[in-house]
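*Asks:* Need coordinates for the below:
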Amino acid sequence: MSTGPNRILDEFAKLMTDAAGAAQGVRREVETAFKGQAERILNSMDVVQREEFEAAREMAAKAREENGRLASRIETLEARIAELTGQATPAAPAKPKPKK
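*Replies:* Have a look, this model is predicted:
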């Protein structure tokens, strides 16, 4: 066993190590409690999760693209029908600007 100032420093170092370990444990507990409370609050507010939002946004973008393709196809078919029947081509409605 060591005696004198070295023993005091060893005990102090051990005390600081134990205190640091306890502080980390307390920090983990506080983080867990905070995350749980934040999750409960967000769930009660009906906030959409990021993954769900991204999926819905992708679906909307695909739907806009498909609508554009279908509108173009309809215009082509209407022009072809007008050509075959000898009618004037109906005035095409103004296309809305795509949103980004």
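
*Asks:* Please make it C-alpha for all contacts and neighbour counts, starting now.
*Replies:* Noted.

*Asks:* what about I81, neighbour count?
*Replies:* For I81, the count of nearby residues is 14 (other C-alpha atoms under 10 Å).

*Asks:* Sequence B follows; please return its structure for comparison with A:
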Amino acid sequence: MTDGTNRILDEFARMVTDAAGAAQGVRREFENLFRSQTERLLHSMDLVQREDFEAVREMAIKAREENVELARRIEALEARLAAREAAGTAEKPAGGRSRK
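*Replies:* Below is the predicted model of the structure:
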């Protein structure tokens, strides 16, 4: 009787082992399917990669800093021009005509 019981237990152990292997195979299949569907969804959403985003962000920061610097320079030039114009109007002859 012990041979019969051992055979049954061996068969049961083999079935459990096969079931565990099949479950792992199903798990791998599901992971692959999930990964491919996720990649397809992300690709269809037209998302930007992190590296590209960071590069454009750095370019925008640099452009913003350059714009601030250029605005400061323009203000300085306008102030100099206004000072020259003010000095030029103060030196105009009494006749109202300026020399060029």
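
*Asks:* Identify the residue of structure 1 aligned to F30 of structure 2.
*Replies:* Under the alignment (TM-score structural alignment), F30 of structure 2 maps onto V30 of structure 1.

*Asks:* again with A60 of structure 2
*Replies:* Using TM-score structural alignment to pair residues, one finds that A60 of structure 2 aligns to A60 in structure 1.

*Asks:* Now for its match, which secondary structure element holds it?
*Replies:* Secondary structure from DSSP states H and E places A60 of structure 1 in helix 50-85.

*Asks:* Compute the first-to-last residue distance for stretch 41-49 of structure 1.
*Replies:* End-to-end span of stretch 41-49 of structure 1 (C-alpha to C-alpha, to the nearest Å): 13 Å.

*Asks:* and the gap between the most centrally placed residue in structure 2 and H43 of structure 2?
*Replies:* The residue lying closest to the centre of structure 2 (C-alpha atoms, centre = their mean) is F53, at 3.0 Å. Going from F53 of structure 2 to H43 of structure 2 by C-alpha to C-alpha gives 16 Å.

*Asks:* Can you tell me which helices and strands the helix holding A60 of structure 1 packs against?
*Replies:* Of the remaining helices and strands, none touches helix 50-85 of structure 1 by 3 or more C-alpha pairs under 8 Å, 6 or more residues apart in numbering; DSSP states H and E.
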